[in-house]
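Asks: got a structure for you, letters missing:
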């Protein structure tokens, strides 16, 4: 019979060939990953290790001068530094104001866009434009808007609406300067949160809202008891990401006020930058960066730990 001429390979030989093929596939995968891994180790891991080393020294950049080992002295110095605590307060205040502001306004915009029949793509693009605009450009724009003499805000308030008798020194007063910086942070971040919220809203089954409406639930009740619980993972994700971004605020503060007057608008990153690159105290600047990283890690962990729950349909 013809079938008797068909040779059957031993099962063991087939297993050996499969293992060899699998090994080749793994080796090929590692070869493709190697350039990215080298880049990651060179420009991410090595700088992190080097920065931690620098934080333990009074680091000298002059050739021939030895750096003095201080141990944890730079970290202990931060806890006794009043400017550090002032910068921490400003950073926390910025985060506490801008994160809820972005989330609430983004949710309102997302709900409005989700109800649109036409023009959704256009309005979504318009709201997202500030997100892709350079931080440098919009920071300088807001610096002009809140200028105490030639700023547009003062022109409107005093010369057009006559709501104030004098020009307001927005950027010279710490309180009003922080208001300008927070306003920029909220305005620029609404579009990013809006896109994520809109995607989450479109993923909620329409049948759930229809069933709630049939049961007599009002629009607010459907939003509170149906929409928000189903969006919990998205809300937690946005909250964590915005909190990280809030604690990393740097460019608008540096360009609009530079931490002035008298460090009253200083944030952690601007203070770290000034210590490291203006006063060449790289050890203390590196220690501040690691303290900030530890604070962000703890806050992110707590947010995920206590706010994240499984969604039940």
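Replies: That came through fine. This one's a predicted model, so the numbers in the text were calculated from it and none came from an experiment.

Asks: use CA for all of it now, contacts and neighbours both
Replies: OK.

Asks: following the helix or strand hosting residue 270, which helix or strand comes up?
Replies: Remark: residue 270 resides in helix 268-273, with elements defined by DSSP states H and E. Using DSSP H and E, the next helix or strand after helix 268-273 towards the C-terminus is helix 282-307.

Asks: From the contact counts, what lies against that following helix?
Replies: helix 46-55, strand 57-58, helix 73-79, helix 232-247, helix 268-273 (3 or more C-alpha pairs under 8 Å, 6 or more residues apart in numbering; DSSP states H and E).

Asks: okay, pairing it with this:
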């Protein structure tokens, strides 16, 4: 300390977030001179220690890359199932300061792993006839059509198919709900599946189904705003026919699910299809990319690579 100058103390404080100088002066004294620090915690610590006379120190200096690593490690331990006490013991203030971020990342990783496991199972599954037909009919959806699949008994695979569409086609799945909730949650995904429970049959929200199909809606939840997207494919699974008066007649494409599969369906495979196409090509010289087959519900167009 220079004897000709006013005695003073050199110090450095690292705050969790930006804070006004006036607020700092209220904390440590009005006479202090404050400037924005340069460098990281460790560099400022070394600067304050250069004369070798450190009076006090609270906490530990934290470099930015060290903090990032701590957060990553905390997310990993949280995902592995570490208890709150273990998290606090291992990561101290980091798990308190960044708790929301750590929790969200852990949940996101868990959801991703669950989806990958579901995808492995779905890829190995054999779709029922009506489910395969639904997939093959997806390209036939128009900007106005709403495809409604129904049957009254249950246990034919409607909910399972909604999961398949989420996992294999990146569909957005809704149940019956308030317009504000669904409009807030929808962000342009395609296709969109409404899987309606039996108990919801008497109060179906047709308004939000049509809004999602239109691809344009006004969301009033939280931050009110208009949303505009390309009209998605909309699929509805239900236990009864729709009330067709709720939308224009030309919108409806209604199919009653027949749980009884045609005899040929269980034996059909890609090898059989390849043979059929080969015979057709040999007899006609034409390349036939697809074929129509008839069953009690109508025509189904089956492709070679199903």
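Replies: That came through fine. No experiment lies behind these values; they were computed from the predicted model shown.

Asks: Any idea what the TM-score is?
Replies: In this superposition the chains share a TM-score of 0.29, using TM-score structural alignment, normalised by the length of structure 2; 137 aligned residues with a C-alpha RMSD of 5.6 Å.

Asks: picking up where we left off before, go through the helices and strands packed on helix 282-307 of structure 1 and pick out the most buried.
Replies: helix 268-273 (a mean of 24; mean count of other C-alpha atoms under 10 Å).

Asks: and that one, what does it pack onto?
Replies: Using 3+ C-alpha pairs under 8 Å, 6+ apart, helix 268-273 of structure 1 is in contact with helix 82-114, helix 282-307.

Asks: Mind checking the ones you listed for the one nearest to residue 174 of structure 1?
Replies: Minimum separation from residue 174 of structure 1 across these (C-alpha to C-alpha) falls at helix 82-114, 10.1 Å.

Asks: what angle separates the following helix or strand past the closest one from helix 82-114?
Replies: Per DSSP H and E, the first helix or strand lying C-terminal to helix 82-114 of structure 1 is helix 120-132. Helix 120-132 of structure 1 runs at 170 degrees relative to helix 82-114, counting by axes from the mean of the first three to the mean of the last three C-alpha atoms, to 10 degrees.

Asks: just checking, what packs against helix 120-132 of structure 1?
Replies: helix 82-114, helix 174-202.

Asks: now the angle from that helix to helix 174-202?
Replies: 140 degrees.

Asks: Helix 120-132 of structure 1: which residues count as buried?
Replies: 124, 127-128, 130-131 (16 or more other C-alpha atoms under 10 Å).

Asks: Dump the residues you listed to TSV, plus distance to residue 294 of structure 1.
Replies: TSV is the format used below for the buried residues of helix 120-132 of structure 1 (distance: C-alpha to C-alpha, whole Å):
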residue	distance to residue 294 of structure 1
124	35
127	33
128	31
130	30
131	27
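
Asks: which one among those residues gets closest to residue 229 of structure 1?
Replies: residue 124 (23.9 Å).

Asks: Pick out whichever of the buried residues of helix 120-132 of structure 1 sits closest to residue 177 of structure 1.
Replies: For these, the nearest to residue 177 of structure 1 is residue 130 (20.5 Å; C-alpha to C-alpha).

Asks: hmm, back to that, residue 210 of structure 1 is nearest to which of the helices and strands packed on helix 282-307 of structure 1?
Replies: So among those, helix 232-247 is nearest, using C-alpha to C-alpha, at 20.2 Å.

Asks: Kindly calculate the angle that the closest one makes with helix 174-202.
Replies: Using the same axes, to 10 degrees: helix 232-247 of structure 1 against helix 174-202 is 150 degrees.

Asks: Mind putting the helices and strands packed on helix 282-307 of structure 1 into TSV with distance to residue 114 of structure 1?
Replies: Formatted as TSV, those follow (distance: least, C-alpha to C-alpha, whole Å):
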stretch	distance to residue 114 of structure 1
helix 46-55	43
strand 57-58	54
helix 73-79	47
helix 232-247	16
helix 268-273	37
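
Asks: Residue 300 of structure 2: neighbour count?
Replies: 18 (other C-alpha atoms under 10 Å).

Asks: mind checking the SS state of it?
Replies: strand (DSSP: H, G, I helix; E, B strand; the rest coil).

Asks: quick revisit: what about the helices and strands packed on helix 268-273 of structure 1, which gets the closest to residue 27 of structure 1?
Replies: Here helix 282-307 is closest among those (C-alpha to C-alpha), at 34.6 Å.

Asks: Give the buried residues for that closest one.
Replies: In helix 282-307 of structure 1, residues buried by neighbour count (16+ other C-alpha under 10 Å) are 282-290, 292, 296, 300, 303.

Asks: how near is residue 57 of structure 1 to residue 287 of structure 1?
Replies: 10 Å (C-alpha to C-alpha, to the nearest Å).

Asks: meant to ask about residue 213 of structure 1
Replies: Distance from residue 213 of structure 1 to residue 287 of structure 1, by C-alpha to C-alpha: 55 Å.

Asks: Check residue 126 of structure 1 too.
Replies: Taking C-alpha to C-alpha, one finds residue 126 of structure 1 at 41 Å from residue 287 of structure 1.

Asks: hang on, the earlier thing: so which of the helices and strands packed on helix 282-307 of structure 1 comes closest to residue 19 of structure 1?
Replies: helix 46-55 (35.5 Å).

Asks: by contact count, what packs against the closest one?
Replies: helix 282-307.

Asks: redo that, cut-off 10 Å
Replies: strand 68-69, helix 73-79, helix 282-307 (3 or more C-alpha pairs under 10 Å, 6 or more residues apart in numbering; DSSP states H and E).
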